[in-house]
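Asks: What would the 3D arrangement of this be:
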Amino acid sequence: MMTLEDLIGLLDPLEYLAGRTPLKEVHALTADSRQAVEGGAYFALRGYVTDGHHFISDALSKGVGVVVCEEIPVSVDERCCYIRVADCRTALAAAAAEWFGHPASSLRVIGVTGTNGKTTTARLIRTMLDRSGVKTGYIGTGQALIGDESIVLERTTPEAMDLHALFRKMVNCGCEAVVMEVSSHALVLHRTEGISFYGAVFTNLTPEHLDFHATMDEYGSAKQILFRQVAPDGFGIVNADDAWGSMMAGAFSGSRLFCCTVGSQVFGCTNGSVVRARDIEARMDGSSVTVQMNGRACRASFLLPGLFNVMNMLEILSAGVAMGLSLETAAASVADVVSVEGRMEPVSDDGGLFSAIVDYAHTPDALEKVIGALNEVRPADSSLIVVFGCGGDRDRSKRPLMGGIAAAGADHVILTSDNPRSEDPEEILDAIASGITEGSFMRIADRADAIVCGVQMLRPGDLLLIAGKGHECYQESGGRKSYFSDREVVARALQERAD
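Replies: Below is the predicted model:
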């Protein structure tokens, strides 16, 4: 618990209205009025869709004794204390850290940000450190991992209370480090405010979330926040093949910067160590590369195909070296790691006659890279079939771009639903189709039917890519979520085709 006096001192309010009988102790903190409890404090967060100030009365009906807000209501409850602050999200982050005893200060926190590649990079850094004797937690897309325990998450980067609760659990379980995916939303909305990161990793920046960020510059500026939060003795890792890498490097003030490159042009590495990939061999079952770093060279092999995974691997190995591992130890620790679920995840029938790839690619850049990677390694006489859609109620500008990318890179394209949400699936397909200027394609709005159709088109040696949902086990349409797994649908269809 926390005393009311401590909370007021921590938040340094702009205004304070004492209740008739002020609480001596605050029993809980929450930003969700549905979870408000008697004697607790409610933080009225302004969100992208809703405003927590509209739910103050609901929290009061549950008996909260403190309301932290940016505007004190015209009509106040005399039994309650009101603390007015400049920013409720910053206030919640500070209160959450204090509530759980500042657990992040006992962990080496590594943040991974970027449009694509966050999950693969973060998960493999965690595996590498765990195998090297550094017990490490993970927070990211769909779940948190603490030892053998998996905790379901709704957000890639949880709200501050949930985030610090996870940190506390990790510390109590003996973790020394945590690797977390840090979304641009989380950075702008102050969910990670006050955390001193030991490391920051930038994977890439391509058009995405432009329904939230008005421009790419605004999107890039959001990512920079992570690099500004790195401790003076910490490290930064940037994709130096990405023009936005220099923007991240410019925000970094830590002691060690690693600039990773698969190509020849390096952005933003005037004060860092260049990490290069040489003699790349890409195969369907993985890749091999010579890694050059700080005057050393190491041959590394891993079970992830495609040039984009070579970049992911350079960033992973750089993180290992920054955490005190030798380059050789870091490479050996991830050599046999299979793909993360829903990321270039192979699926086949029992006899291996027909093959499919399930991938989370849901942006133009990600789809182009996955298609390119598969085209690099598939047999010359084979065909690539792509099944994909675009989510509803999200950035509409990417839909025709993705249609054009699929048509240009695949032999056969089947447009289908992703998560239509509140939109008409056929109107989403219209928008995707508008970007296809040459080549033929099919439209099958029902995702399961589209996947089965793709499987039926396969010949031995062909590849089927099912893109967009990856690890997700649901489909959201018309305000309802129903169970749906690309992997299960395609696995069943492949086996039926083989039989």
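Asks: Every contact and neighbour count from this point should use C-alpha atoms.
Replies: Noted.
Asks: hmm, who's touching stretch 434-441?
Replies: Residues outside stretch 434-441 that contact it (Cα atoms under 8 Å, 6 or more residues apart in numbering) are 399-404, 407, 412-415.
Asks: ok, now with 10 Å
Replies: With Cα atoms under 10 Å, 6 or more residues apart in numbering as the contact definition, stretch 434-441 has outside contacts at 386, 398-408, 410-415, 433.
Asks: Could you look up the SS state of A297?
Replies: Recorded secondary structure, A297: strand (DSSP: H, G, I helix; E, B strand; the rest coil).
Asks: give me the element T121 is part of.
Replies: helix 118-131 (DSSP states H and E).
Asks: quick one: the lengthiest helix in the chain to helix 118-131, angle?
Replies: As assigned by DSSP state H, the longest helix anywhere in the chain is helix 307-322. Angle, helix 307-322 to helix 118-131, by axes from the mean of the first three to the mean of the last three Cα atoms, to 10 degrees: 40 degrees.
Asks: ok, now how distant is the residue nearest to L303 when sequence neighbours are not counted from A122?
Replies: Closest residue in space to L303, ignoring its immediate chain neighbours: G286 at 3.9 Å, by Cα to Cα, 6 or more residues apart in numbering. According to Cα to Cα, to the nearest Å, G286 stands 19 Å off from A122.
Asks: Which one's more surrounded, these two?
Replies: Higher neighbour count among G286 and A122: A122, with 29 against 20, using other Cα atoms under 10 Å.
Asks: gap between the more buried one and F235?
Replies: Distance from A122 to F235, by Cα to Cα: 15 Å.
Asks: can I assume V413 sits in a strand?
Replies: Yes. Counting by three-state DSSP, V413 is part of a strand.
Asks: quick one, what contacts V275?
Replies: By Cα under 10 Å, 6+ apart, the contact list for V275 reads 237-240, 258-262, 291-297, 311, 314-315, 317-318.
Asks: roughly how far apart are it and C269?
Replies: Plainly put, V275 is 10 Å away from C269 if you go by Cα to Cα.
Asks: this one as well, want them side by side:
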Amino acid sequence: MKPIGRRDQERQQGAADAAVPLTRLLEAVPNLLGVSSGRADEDGWIRGLTADSRSVRPGDCFVAIRGTRLDGHAYVDEAVRRGAAAVVVDRPEVSRRLASLEPRLPVVLVGDSRLALAWMAAAWYRHPSDALHVVGVTGTVGKTSTALYARQLLETAGIPTGAVGTLGIFTSTGWRPSELTTPDPMTLQAALRDMADEGLHAATLEVSSHALLQHRAASVRLRTGVLTEMAPHEHVDVHPTFEAYLQAKARLLDLLDPEAILVYHAGNTHSRTLAARWPAPQRIGYQLRDGSAALGVGPSEGEGARVEGRIRGLDLSGIALELHVAVDARPALTMPVHLSLVGPQAALAAVGAAAVALAMGVPPEALRHGLAGLHPLRRRTEVLMREPFVVIDDTAAHPASLERLLGTLAACRARGIVLLMGIRGSRGVEINARNGQVVAAWSHRLPIEAIVVTDAEEAVGPRDRVLPEERRAVLSALASGPIPPLHLPGLEQAVAAALHRIRPGGVLVMTGTQALDGAASLLLRRLGREDGAGRAEV
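Replies: Coordinates of the predicted model:
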């Protein structure tokens, strides 16, 4: 799949029409309080919609939103100077002041500007999610894999499907990166409009807790919802408690159509508790069991279905999986399948994706064919090379995901392990300390020969910079284990050090989010190998 070119990006980000009446946009806003000046029907013809005052052009509508660091209400005057044709605010005092200064300018007062922006963006792009079966996926671990494996299964079954999430925006004509897991409302609605116009039937959408709090997807019609594993210690800089985090995740249920199916990780207590808020006949639980444990494949009382997988064997080349599907009181359907994926976490995501496909009507035989053809995703336990040593690239940067990654190495009987670990910059001391503790504990059980830790200082942006206290937290926790960590500030230094320590037949594991996004390219370049252009494809 080719990257979307500049012209396509401009088309996606530009206006849906040359100009639209402000009234058309305001009709969609559920928290409209009034237009305090001007005449929206006479003066409010809009040529663009933006929440960034710096990008306002003559004829645009500027929506002032309150950010975590800046308040857009402080920039309404700049927007007016740049030629804004209307301004949307949620602070009454700003509305009154601006109305007195600009009596002909439509100044729209709403209860929450973020929510208003989401609905205005949907109206601007003619509500594209009405023409798509959008699958909204949220959780702590497994969002990306579950969403993109579901996309693969749907495509294989003949359901053309797009995707929006951590790995970017995928349509039928190309791919482009996304700065956020769930983009801002205008970017999101533009992407969905492209998918609808291209004739796609469905889309998978990762919905982060930040996005749920900020209403980025509030105007997206979700016909299927997915709750993957929920775990504590994620985004503690935003959510003061784990309960607050779960309540943010629960907002996904508010976005579901009344007749939507909710797919949830039945093996996770928190996902199961959230799912219980949805009508039982419209729920499908999924889970994974390892080994020969008896399967309780029947749905819980009143539930629509249950999908369970049993791992029969696995190594670094793939997984032998047995899939069991139970619907109502009918006998369970069993399907053996070989997955060309690595580790239980990938298998769990594949089972969750299978549940999504079944919820959308994919027949069992097509599902089996699709599962057999699943291919790994970029930086999701991705095997970059197998000789003379194995290289695995993974985004694991949360205690739960690190547990699963290291558990995968144990299950696959990996030997001679060198771990290259990126510190999670500007995410707090607690999560970094816990990440270090997880690695230190596994160092007693795995044949780890070296641990290289990096800030990746030349590879991350300002919001991902490692703070001194975060660095100390990781290194202190790792020091409690049997392998003294080697800390190197630069990513290129760290990659070189890890390569120096790996032996033939060993396994080099690169783990971390933003900090290690560029590690694969550096490593393959040092080894004289091509970094495949298809790595970003799904």
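Asks: picking that back up, pull out the buried residues from the contacts of stretch 434-441 of structure 1.
Replies: Among the contacts of stretch 434-441 of structure 1, the ones that count as buried by 16 or more other Cα atoms under 10 Å are 386, 398-408, 410, 412-415, 433.
Asks: Now, the residues you listed that are in strands?
Replies: Judged by DSSP state E, those include 386, 412-415 as members of strands.
Asks: And the counterpart of L486 of structure 2 in structure 1, how far from R421 of structure 1?
Replies: If you follow L486 of structure 2 across to structure 1 using TM-score structural alignment, you land on M442. From M442 of structure 1 across to R421 of structure 1, the span is 22 Å (Cα to Cα).
Asks: More neighbours: which of those two?
Replies: Set M442 of structure 1 next to R421 and count neighbours by other Cα under 10 Å: R421 wins out with 19 against 14.
Asks: is it true that the more buried one touches S482?
Replies: No. Counting by Cα atoms under 10 Å, S482 is not a contact partner of R421 of structure 1; they are 11.4 Å apart.
Asks: what do these two both touch?
Replies: Common contacts of R421 of structure 1 and S482 (Cα under 10 Å, 6+ apart): 475-476.
Asks: Just give me how far whichever strand or helix holds R96 of structure 2 sits from the chain centre.
Replies: Taking DSSP H and E as the definition, one finds R96 of structure 2 inside helix 92-101. Taking the mean of its C-alpha atoms, helix 92-101 of structure 2 sits 38 Å from the chain's own mean (Cα atoms, centre = their mean, to the nearest Å).
Asks: Residues contacting that helix, please?
Replies: With contact meaning Cα under 10 Å, 6+ apart, helix 92-101 of structure 2 is reached by 33, 35-38, 73-74, 76-77, 80, 87-89, 105-111.
Asks: Next, the buried residues of it.
Replies: 94-95, 98-99.
Asks: residue contacts, A397 of structure 2?
Replies: 234, 403, 421-424, 431-432, 435, 511-515.
Asks: Which single one of the residues you listed is nearest to A19 of structure 2?
Replies: For the contacts of A397 of structure 2, the residue nearest A19 of structure 2 by Cα to Cα is Q514; the value is 38.8 Å.
Asks: The closest one contacts A456, doesn't it?
Replies: Yes. Using Cα under 10 Å, Q514 of structure 2 is in contact with A456, at 8.9 Å.
Asks: where do the contact lists of the two overlap?
Replies: Shared contacts of Q514 of structure 2 and A456 (Cα under 10 Å, 6+ apart): 422-425, 464-465.
Asks: Kindly write the ChimeraX command that selects the buried subset of those.
Replies: Only the buried members of the shared contacts of Q514 and A456 of structure 2 end up in this ChimeraX selection, burial being decided by 16+ other Cα under 10 Å:
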select :422,423,424,425,464,465
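Asks: Could you single out the nearest of the shared contacts of Q514 and A456 of structure 2 to A519 of structure 2?
Replies: Of all these, A519 of structure 2 sits closest to G422, with 9.8 Å by Cα to Cα.
Asks: Could you say which helix or strand holds the nearest residue to D349 of structure 1 once chain neighbours are set aside?
Replies: Nearest in space to D349 of structure 1, with sequence neighbours left out and distances taken as Cα to Cα, 6+ apart, is Q495 at 4.7 Å. Element membership for Q495 of structure 1 (DSSP H and E) is helix 486-498.
Asks: Can you give me the buried ones in that helix?
Replies: Using 16+ other Cα under 10 Å as the test for burial, helix 486-498 of structure 1 gives 486-487, 490-491, 493-495.
Asks: can you pull the contacts of whichever residue in structure 2 pairs up with E70 of structure 1?
Replies: Taking TM-score structural alignment, the alignment pairs E70 of structure 1 with D90 from structure 2. Contact partners of D90 of structure 2, counting by Cα under 10 Å, 6+ apart, are 31-33, 63-66, 73, 108-114, 116.
Asks: at 6 Å instead, please
Replies: By Cα atoms under 6 Å, 6 or more residues apart in numbering, the residues touching D90 of structure 2 are 109-113.
Asks: At which residues are the helices of the stretch 51-200 of structure 1 located?
Replies: Along the stretch 51-200 of structure 1, the segments classed as helices by DSSP state H, counting those that start in this stretch run 56-61, 88-99, 118-131, 160-172, 184-188.
Asks: For the fourth one, grab the matching residue range in structure 2.
Replies: Right, helix 160-172 of structure 1. Aligned using TM-score structural alignment, helix 160-172 of structure 1 spans residues 185-197 in structure 2.
Asks: Check the mean deviation of the matching stretch from structure 1.
Replies: For stretch 185-197 of structure 2, the mean distance to aligned residues of structure 1 following superposition is 1.1 Å (mean Cα distance after the TM-score superposition for structure 1).
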